[in-house]
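[1] Fold the following and give me the result.
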Amino acid sequence: MHNHRMELDQIAIALFGALAAWLSQARSEKLRRWACIFGMLGQPAWFYAAWKADQWGIFLVSVIYLGAWMRGVWVHWIAPPPASGVGTIQIVPRK
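    Below is the predicted model:
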């Protein structure tokens, strides 16, 4: 007999995954930078669900996604912002 209630890991995967995908497409940089945070929040549910179901391929893909979300955290929250403007080099002719 199957239990048809949605489990917490499935709710977390649906909620955080959809929110991360939605935010990753935002026009606003202030909103877009939150995609990686919600993606990271969903990762424990992915790991648990894959482990619980013995789905080791999904577990491996979850590790790859974790790396991608970690990159987003680094780029949008930790690393110093890039320098503004375009740097130029001026070559002065000899006289």
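
[2] hey, let's count contacts and neighbours off CA atoms from now on
    Will do.

[3] quick one, helices of this protein?
    8-24, 29-32, 35-52, 56-73 (DSSP state H).

[4] Go through those and name the closest to residue 91.
    helix 29-32 (36.4 Å; Cα to Cα).

[5] residues making contact with the closest one?
    With contact meaning Cα atoms under 8 Å, 6 or more residues apart in numbering, helix 29-32 is reached by 23, 24, 25, 26.

[6] cool, stretch 52-67 as well?
    40, 43, 46, 47, 50, 51.

[7] Redo the residues you listed as JSON lines? Include neighbour count.
    Shown next, in JSON lines, are the contacts of stretch 52-67 (neighbours: other Cα atoms under 10 Å):
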{"residue": "40", "neighbour count": "21"}
{"residue": "43", "neighbour count": "21"}
{"residue": "46", "neighbour count": "23"}
{"residue": "47", "neighbour count": "20"}
{"residue": "50", "neighbour count": "18"}
{"residue": "51", "neighbour count": "13"}
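
[8] Would you do the same for the sequence below? I want to compare the two.
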Amino acid sequence: MHNLAMPSDQLVQTALAILGPAAIWLSQSRTVHFQRWACIVGLVSQPFWFWSVWRSGQWGVGVVAVVCALAWLKGLWVHWLAPRPSSGLAMLSLPPESKLK
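    I've put the predicted structure just below:
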């Protein structure tokens, strides 16, 4: 059996310091174009969070990491995977004579 190369603590800490804040920053963008990338960056950061929790034994942080992973997965569904109407936002128009008097 092969031993997997373990990431250095420096690599893990650097990844956490860059990817986590980048995902949060993207999520607060004014445009959907950038907002949709927040979940991708956030999901890329999750293995580093889980590795850090495993090494440190800080299980409270582990709970937060799981909740964040679920939130990033929701973003993946909303921004990348969910079916969308072909023309964007669907609008329903009623003719003027259909208004209630």
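
[9] sorry, back to before: and of the helices of structure 1, who's closest to residue 88 of structure 1?
    helix 29-32 (26.7 Å).

[10] Give me the mean distance between that closest one and structure 2.
    In the superposition with structure 2, the average deviation recorded for helix 29-32 of structure 1 is 0.7 Å (mean Cα distance after the TM-score superposition for structure 1).

[11] residue in structure 1 matching residue 62 of structure 2?
    For residue 62 of structure 2, the aligned residue in structure 1 is residue 59 (criterion: TM-score structural alignment).

[12] residues near its match, how many?
    Using other Cα atoms under 10 Å, residue 59 of structure 1 has 18 neighbouring residues.

[13] Then the one 10 residues further on?
    Residue 69 of structure 1: 21 surrounding residues under other Cα under 10 Å.

[14] dump the residue contacts of it.
    Residues near residue 69 of structure 1 by Cα under 8 Å, 6+ apart: 36, 37, 39, 40.

[15] related to what we said a few turns ago, can you add distance to residue 84 of structure 1 and give the helices of structure 1 back as CSV?
    Formatted as CSV, the helices of structure 1 follow (distance: least, Cα to Cα, whole Å):
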stretch, distance to residue 84 of structure 1
helix 8-24, 23
helix 29-32, 16
helix 35-52, 24
helix 56-73, 20
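
[16] Looking at those, which is nearest to residue 87 of structure 1?
    helix 29-32 (23.4 Å).

[17] buried set for the closest one?
    residue 32 (16 or more other Cα atoms under 10 Å).

[18] Counterpart of residue 35 of structure 1 over in structure 2?
    Matched by TM-score structural alignment, residue 35 of structure 1 corresponds to residue 38 in structure 2.

[19] List the contacts of the nearest residue to its match once chain neighbours are set aside.
    Using Cα to Cα, 6 or more residues apart in numbering and skipping residues adjacent in sequence, the residue nearest residue 38 of structure 2 is residue 23, 4.4 Å away. Residues near residue 23 of structure 2 by Cα under 8 Å, 6+ apart: 37, 38, 39, 40, 41, 42.
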